[in-house]
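Trainee: build me a model from this:
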Amino acid sequence: MDQLIEWDKKHFIHPTSSIRDQQEKGAKVIFEKGEGIYLTDKNGKKYIDAMSSLWNVNIGHGRKELGEAARQQMDQLAFSSAFSTFSHEPTIQLAKKIADLAPSNLNAIFFTSGGSESNDSAFKLVRHYWRIQGQPERNKIVSLKRGYHGVAAGATSATGIPEFWDMAGQLQSGFVHAATPYWEGTQGSIKSIREVIEAEGPETIAAFIAEPIQGAGGVLVPPSDYFQEIRKLCDDYGIVFIADEVITGFGRTGTMFGLEHSGVQPDMMTFAKGVTSGYFPLGGVIVSDQIHGVLKEKSMGTLFHGFTYSGHPTAAAVALKNIEIIEKEGLVENSRKMGELLLEGFKKLKADLQIIGDVRGVGLLGAVELMEDPSANKRFSPELKVAGKVIEALHQRGVICRAVAYEGTDIICFSPPLVIKEEEVKTLLEKLREAISEVAQELSVKS
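Mentor: Predicted coordinates for the structure are as follows:
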């Protein structure tokens, strides 16, 4: 174990982690096994994975069916390129399956290796779409503050979380951000987007992108009418609407895709994460029949965009088995039911514990916000790092969650596997109550 920790320090630069903490304290946990909603570390300690690792292990850990699907595909054809119109059966089948699941106007898919690549691909494809129609000046992307779209160059620039901008110190041009509806409401956000469009010039705007629920921004759930208004706004200006379903897709919100709650069809949709439940890297962009029609008619010669693993046959085989399990085991419906139970538990905690402010959730995507005085909308001082303290208290109790701290907010995010059972939801809520109560007592706040 000590040798692993030293090798980790010396040789492994961790993603989205503190390099200094890694060097001073070593790896926080070294996991060895996963089963269902649980992860077990090298010391034998068992944790509830209340984040599905990175919002993505939808069917739970340890599903041997996916390993078997990968093995069978690797025995037959592990990999071959999809460049130059080469193809293979599992990817064709997966494209058809996803098209069947997606909104009816979305039927053609460009495959990637993950969410960041998917969003970067969407931006390039939508700019190409306008260019081949003789409108190359339509190249700007409008997104929302607190939105998260990945860490590739374009995706980082579309992301509305400043911490991700600061890392490299420079963003790509052509990306502008408007107010999120979570704090501004539907009309406030729509007004902000219109102001951005008018300031930049409508003739320069290629697309608007948003998550049905802003995940990494703090599980920010928009008002129920928001995306109907977004659809109208995009239609008014002739702007392409891109739905980022990387977190919300494949059952996470109690529907197959998050935007189904709004009854709205986007022009493009990006996906990743839950399509394979993290068992193999895979993502993609689904485009509307109208956009695909323009590409088929006007895109001459080679489309000079593609990744080595676009349409990876083994990834496709894993995704097909993953989707089969989601459908066969009724995990979309379980997400809805268990999500209702989880949200009900959050509301009870809010009634019982003084430092809980807003609670929210859609399916198995939820959040609890902590405040010094919710009745006065008074937030904790950022120096207290209250959300971080609760995360650590949960960790000690064998629960893995995620904290979001932004402009004085203290948010605890939840995204457990869709296989979670009623008793497991109750256990998670009990441990959350204990953790928040402990931190409240430490802060001398009545709970």
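
Trainee: hey, let's count contacts and neighbours off CA atoms from now on
Mentor: Fine.

Trainee: next, the distance between the ends of stretch 244-257.
Mentor: End-to-end distance of stretch 244-257: 10 Å, with C-alpha to C-alpha, to the nearest Å as the criterion.

Trainee: quick one: residues in contact with that stretch.
Mentor: Residues outside stretch 244-257 that contact it (C-alpha atoms under 8 Å, 6 or more residues apart in numbering): 55-56, 58, 101-102, 115, 119, 149, 209-213, 215, 258, 261, 269-275, 323, 326, 331-337, 339, 362-365, 415, 418.

Trainee: please pick the buried ones from the residues you listed.
Mentor: With neighbours counted by 16 or more other C-alpha atoms under 10 Å, the contacts of stretch 244-257 contain buried members at 55-56, 58, 102, 115, 119, 149, 209-213, 215, 258, 261, 269-275, 323, 326, 331-337, 339, 362-365, 415, 418.

Trainee: show the residue spans covered by the strands in the stretch 151-300 of the chain.
Mentor: In the stretch 151-300 of the chain, the segments counted as strands under DSSP state E, counting those that start in this stretch are 175-178, 205-210, 240-244, 268-271, 283-288.

Trainee: for those, which one sits closest to Thr91?
Mentor: strand 283-288 (11.6 Å; C-alpha to C-alpha).

Trainee: please give the structure of this sequence too, so both can be compared:
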Amino acid sequence: MSQSPSECFSHALSSLDKADLVTSDRRHLLHPQHHPSDSADPFVWVHGDGVFLTDIDGRRVIDGLSGMWNVSLGHGRRELVDAATRQLSRLAFSTAYAGATHPPAIALADRLAGLVPPSIHAFYFTSGGGEATDSSIRTARYYWRALGKSAKTTVIARELSYHGSTLGAASATGVAEFSEVFGPRLPGFHHIASPYPYRFTSAPGDRRSIGEAAADLLEEAIVRIGPHNVAAFIAEPIQGGGGGIIVPTDDYFPRIRAICDRYDVLLIADEVITGFGRTGRWFGLDHWGVRPDIMQFAKGITSGYIPLGGMGVSERIKSVLDGAPPERRWWHGYTNSAHPVACAVALETIRVLDEEGLVERAARQGARLLQHLRNALADHPNVGDIRGQGLLVGLELVADRPSKERFAASDAIGERVRRELLKRGLYTRVLPDIICLAPPLVTPEQVIDQIADIVVTSIEAVLPR
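Mentor: Presented below is the predicted three-dimensional model:
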């Protein structure tokens, strides 16, 4: 009897040891943010179950970052597999270019319209977050050009932001490493400081709050560049991978919205990490009641089970797209735009998030995790800041707490802490001095407490009081 493809794969896997796999990996694979030094002894993941990952050596660890901030429903959710299988057997692919459509895309756009901020009216689907960023930027520029304001092309972003790795998205990203080794960013991008409450410093005598002062940097930049030249401001509601979970003060985004309105600048909300319940609300900007002109998303919309991203635009933007002459249409699209299988999985993901109350659960579990960490580490001399919103939490380590002095790179604090976390069964991202935590929204209370205990004991192991 012949074996199925999955059986053949399982047999092949069992017949190879880790050394063989790693040798083949190093010979033929280029990884995201590739460097061979990181692949000398990589994890070879072979199984996921709930909030746990298992590697080829049988090591089982807590997935403390939900894969890459995206596996919100945990691993092995049968409902998502079944949704993909049903759609694959019915219609595996069809184009969604103008003049064609299919039910999963229509249903997903309709469902999203009832979840997003009221300002968002219509949706375009991509394969991921980087494509969503490029789509948002191109749409903002198209919009102003269609209105006869062709000089409005500059996009203002923030330092320590992350918007993706395509050429346009990396130009918006405010972390230099993602651009400088490839040459200069594209022209037309400008960066301002982030609203980083722990490290933001105002001028002596400045009576403004941190949020007000940080937001006013946008106004200063718009005035300096010229409002007639600025198309959009793009911002993550909470800065994730680039900044290490930077949560703005409550007065920041309302002021940003007012500034954008004052100077006729579009506000693009990058909800790729913060969307679909991660912060304890459906979308990050919901915490402040701020309505964007464009909202982009990815990651949690399918719980990472299949690639999907996209953007939503306001009714005034859609009306401009709809009113353009055919020869001046919105010439933008990808082969996999609105992929039917991805749309079907997204619909099922949203159903599970809603019916299981996981958005509200994220708020509760995130508060539990923060409280546990603060109770245990609030007086630790090397823990400078413990911050978060929902199940998006960051702990910033410092060499000296009163001065907020950072550790020297040669201290390798992040790597040493990461090894201790792994030793105790937690796999997550550790920036040079910030531990990032974003476990699945389905994480049980006892595992939330376990994550906190592992973080506490790992910090104590590397930085004893």
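
Trainee: circling back: tabulate the strands of the stretch 151-300 of structure 1 in CSV, adding columns for distance to Ala78 of structure 1.
Mentor: Formatted as CSV, the strands of the stretch 151-300 of structure 1 follow (distance: least, C-alpha to C-alpha, whole Å):
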stretch, distance to Ala78 of structure 1
strand 175-178, 38
strand 205-210, 34
strand 240-244, 29
strand 268-271, 23
strand 283-288, 18
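
Trainee: most tightly surrounded among these?
Mentor: Most buried of the strands of the stretch 151-300 of structure 1 by mean neighbour count (mean count of other C-alpha atoms under 10 Å) is strand 268-271; its value is a mean of 29.

Trainee: can you check which part of structure 2 it sits on?
Mentor: Alignment of strand 268-271 of structure 1 against structure 2: residues 294-297, by TM-score structural alignment.

Trainee: please tell me how far that stretch is from the chain's geometric centre.
Mentor: In terms of C-alpha atoms, centre = their mean, to the nearest Å, the centre of stretch 294-297 of structure 2 is set 12 Å apart from its chain centre.

Trainee: what does that stretch rub up against?
Mentor: 120, 128-129, 132-133, 136, 266-273, 275, 309-314.

Trainee: returning to what we had before: and Arg194 of structure 1, which of the strands of the stretch 151-300 of structure 1 is closest to it?
Mentor: Across the strands of the stretch 151-300 of structure 1, closest to Arg194 of structure 1 is strand 175-178 (C-alpha to C-alpha), at 8.8 Å.

Trainee: trace Glu422 of structure 1 over to structure 2, please.
Mentor: Match for Glu422 of structure 1 (TM-score structural alignment): Glu445.

Trainee: count residues in the vicinity of that match, would you?
Mentor: 13 (other C-alpha atoms under 10 Å).

Trainee: who's in contact with it?
Mentor: Gln365.

Trainee: quick one, helices of the stretch 251-400 of structure 1?
Mentor: Ranges of helices within the stretch 251-400 of structure 1 are 289-298, 313-328, 331-352, 386-396, based on DSSP state H, counting those that start in this stretch.

Trainee: structure 2: matching residues for the shortest one?
Mentor: With the alignment judged by TM-score structural alignment, the segment of structure 2 matched to helix 289-298 of structure 1 spans residues 315-324.

Trainee: okay, stretch 96-113 of structure 2 sits on what stretch of structure 1?
Mentor: With TM-score structural alignment as the criterion, stretch 96-113 of structure 2 aligns to 82-99.

Trainee: what are the buried residues along the matching stretch?
Mentor: Result for stretch 82-99 of structure 1 [16+ other C-alpha under 10 Å]: buried residues 82-83, 88, 90-91, 94-95, 97-99.

Trainee: check stretch 55-72 of structure 2 too.
Mentor: 55-56, 60-72.

Trainee: the match of strand 268-271 of structure 1 vs structure 1, mean deviation?
Mentor: Following superposition, stretch 294-297 of structure 2 is found to deviate from structure 1 by 0.3 Å on average (mean C-alpha distance after the TM-score superposition for structure 1).

Trainee: nearest residue to the middle of structure 1?
Mentor: In structure 1, the residue lying closest to the centroid (C-alpha atoms, centre = their mean) is Ile247, at 2.5 Å.

Trainee: that residue -> structure 2?
Mentor: By TM-score structural alignment, Ile247 of structure 1 lines up with Ile273.

Trainee: what does Glu32 of structure 1 give?
Mentor: Match for Glu32 of structure 1 (TM-score structural alignment): Val46.

Trainee: quick check: the gap between its match and Tyr97 of structure 2.
Mentor: For Val46 of structure 2 relative to Tyr97 of structure 2 (C-alpha to C-alpha), the value is 37 Å.

Trainee: likewise Ala215 of structure 2?
Mentor: Distance from Ala215 of structure 2 to Tyr97 of structure 2, by C-alpha to C-alpha: 39 Å.

Trainee: same check, this time on Leu426 of structure 2
Mentor: 43 Å.

Trainee: now swap in Tyr124 of structure 2 and tell me
Mentor: 11 Å.

Trainee: next, show the common contact partners of those two.
Mentor: Ser337.

Trainee: which ones are touching the equivalent of Leu320 of structure 1 over in structure 2?
Mentor: Aligning on TM-score structural alignment places Leu320 of structure 1 opposite Leu347 in structure 2. Counting by C-alpha under 8 Å, 6+ apart, Leu347 of structure 2 touches 104, 107-108, 111, 302.

Trainee: just those residues: which are in strands?
Mentor: When those are checked against strands (DSSP state E), there are no matches.

Trainee: closest one of these to Ala258 of structure 2?
Mentor: Arg111 (28.8 Å).

Trainee: neighbouring contacts of the strand or helix carrying Arg26 of structure 2?
Mentor: According to DSSP states H and E, Arg26 of structure 2 maps onto helix 18-28. Helix 18-28 of structure 2 has contacts (C-alpha under 8 Å, 6+ apart) with 36, 39-42, 44, 56-57.

Trainee: so the nearest residue to Lys46 of structure 1 once chain neighbours are set aside, which of the three states?
Mentor: Using C-alpha to C-alpha, 6 or more residues apart in numbering and skipping the chain neighbours, the partner closest in space to Lys46 of structure 1 is Thr40 (4.4 Å). Under DSSP: H, G, I helix; E, B strand; the rest coil, Thr40 of structure 1 falls in the strand class.

Trainee: would you confirm that Thr40 of structure 1 contacts Glu32?
Mentor: Yes. If you go by C-alpha atoms under 8 Å, Thr40 of structure 1 and Glu32 touch, sitting 5.9 Å apart.

Trainee: looking at these two, which is more packed in?
Mentor: More crowded of Thr40 of structure 1 and Glu32, by other C-alpha under 10 Å: Thr40, with 19 against 11.
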